[in-house]
Structures are given as C-alpha cells and as structure tokens.
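In: Sharing a sequence plus its predicted fold:
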Amino acid sequence: MTTVAERQGITFKGGAVTLQGNVVNVGDTAPDFTVLANNLTPVTLADSKGTVRIISVVPSVDTGVCDAQTRRFNEEAANLGDVTILTVSVDLPFAQGRWCAAAGIDKVQTVSDHRDLSFGLNYGVVIKELRLLARSVFVIDKNDKVTYVEYVSEVTNHPNYEAAIEAAKAAL
C-alpha cells in the first residue's frame, strides 16, 4: 500500500484541514498529471509543453470565490499572449462545461481531477477531509520548471492574482 504524504498549514472556513500529496516548490520540475477535459478526453502537462502555464486550482467552480478566480484568469488571458491557463477542480467535467457556457469562459480550460486525484496528489492540494482541491496557483515555464507557487492559506480567500500574472509574464 502506498503512503500519501500529509501536512497541515491551511484552513477551510477557519478550521484546520489536512493536505495530501507532494509539495511543489519554485525551481522544481513540474510534476505530470492526467485530468479530464469537459469532453472526457485526457489532458496532461505535456499537452501544453512549449507554452507558459498558469494552473489555477479551485475547490468548485460553483462557489463565489472559485467563480471569481476563474473569471479573473479568463479576463487576464487576453493580455498574456502565449500562456495556457487551466482551472483544475474535482467538479465533474459535465458540470464544468455547463458552468463555462453559462459564465462565458472561453480562454481558460477547465479540467477535472475527480477520477483519481492525479493533479491534486502530484501538486499536494488534496484536502483529505473533503476530497476537494485546495485553492492554489502554479506557474510553469516553457521548459516545465515551476516559477511560481501559491498555496492559499485559507481556502475561502482569493489568491494573489497580480503575483501569478507577473510570474507568467516574466516566464514568457
């Protein structure tokens, strides 16, 4: 049986929660993952190789902060050029697709980690108690090096959008 790394350090609505998976740090080679697109096709890190990636992680697109986070990165995408933006959650692909259509999201690709938590475990963002992903943002350069990491300390708070966007611009 495989042991999954666990750590404390973030809260959800003020209560401590346990994060599962491997911590990712600036300078690391970005871990691979397999998630599902809204049409159920697999999406991996290699699919966007050669571009700068912003990976925006949210617990569920159907909540206020997650909605705002995904919309903000969708708006910023127009000014970023050759940047791929993924929003990862454990929402079902069908729900993500429905939400994107209703919200007019057309520059950010929503992907689902519901099947086996491949992204969540490889990036250390699985909330053990809820089987949701913790709010976080990762920027990965064209050579798969992690250039920015934010694990948001309170899951219901917004990430530092400006810092993530500046990191993406610096990686271009």
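Out: Arrived safely.
In: okay, CA-based contacts and neighbour counts for the rest of this
Out: Fine.
In: Give me the distance between stretch 43-52 and the centre of its chain.
Out: Distance, stretch centre to chain centre, for stretch 43-52: 14 Å (Cα atoms, centre = their mean, to the nearest Å).
In: ok, second structure coming up, stack it against the first:
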Amino acid sequence: MAKVTFQQDPVTLLGQEIKEGDQAPNFTVLSNDLKEVNLNDYKGKVKLISTVPSLDTGVCSEETKRFNEEASKLENVQILTISMDLPYAQTRWCAANGIKNLDTLSDTGMQN
C-alpha cells in the first residue's frame, strides 16, 4: 500500500479503502438546481467520478475543463465532478468555462 503524505508528512486516512474492481458505494450530493442526487440516479451508464476541493483552483479547474473536453468524445459515459463548492458557484464556474458535457455536483452540507 502506498503511503499518503501531505507536505511530506504521513497522513492517516479514515474509512475503508476502495480498490480497483470494487463497486462504488452510493452517496448523496446536490445538483446545481439544488436537488439531491445519488449514484443510483446514473444507473445504466458508465460513470467516471472526479473529486476536487474547488473548481476555482488552478489544477482543479484545468482538470475539469479537460474532462469536459474528453466527455464530448465518449458514448454512454457520464462524468461526475464533485466538489465542496456551493451549487451556485459551480453554476457560475460552468457558465464561465463552457462546461456542458459533465455534471458538477456539490458535497457541501450533505450527510452521506
């Protein structure tokens, strides 16, 4: 198992590690129209789930823009980008960056 570090110091992660091939656990987040959404709402599609702290940070912004670009080339694949941004901030960011091929979802205030 690879060690996780933050600024070169070891970090202890809580919870059960998800391994390749494991089924993703269900979760509940908010859509940009403030509706609760869970993983089962995307049943029947291949899902690529990207989690980022905030869309308004450089690396997270570039990553999400790239996923949006690549999503336009995929069939029956739904890309979900989950961040701690409020849905209003996600809507603003998506409009400013032309994001139309993936769903941004908010993990703020949700109890999973």
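Out: Received the coordinates, thanks. In this text, all values refer to a predicted model and were calculated from it rather than measured experimentally.
In: what's the TM-score here?
Out: For this chain pair, the superposition-based TM-score is 0.88 by TM-score structural alignment, normalised by the length of structure 2; 111 aligned residues with a Cα RMSD of 1.8 Å.
In: What's residue 46 of structure 2 aligned with over in structure 1?
Out: Under the alignment (TM-score structural alignment), residue 46 of structure 2 pairs with residue 52 of structure 1.
In: Could you do residue 79 of structure 2 as well?
Out: Match for residue 79 of structure 2 (TM-score structural alignment): residue 85.
In: Ok, residue 59 of structure 2 next?
Out: In structure 1, residue 59 of structure 2 lands on residue 65 (TM-score structural alignment).
In: Tell me which other helices or strands whatever helix or strand that match lives in touches.
Out: Per DSSP states H and E, residue 65 of structure 1 falls inside helix 64-77. Packed against helix 64-77 of structure 1 by the contact rule (3 or more Cα pairs under 8 Å, 6 or more residues apart in numbering; DSSP states H and E) you find strand 83-89.
In: try 10 Å
Out: Applying 3 or more Cα pairs under 10 Å, 6 or more residues apart in numbering; DSSP states H and E, we find helix 64-77 of structure 1 packed against strand 52-57, strand 83-89, helix 93-103, strand 109-112, helix 161-171.
In: can you tell me which of these comes nearest to residue 36 of structure 1?
Out: Judged by Cα to Cα, the one of the helices and strands packed on helix 64-77 of structure 1 that comes nearest to residue 36 of structure 1 is strand 109-112, at 5.0 Å.
In: what does the closest one correspond to over in structure 2?
Out: Using TM-score structural alignment, strand 109-112 of structure 1 corresponds to residues 103-106 of structure 2.
In: Alright, I will stop here.
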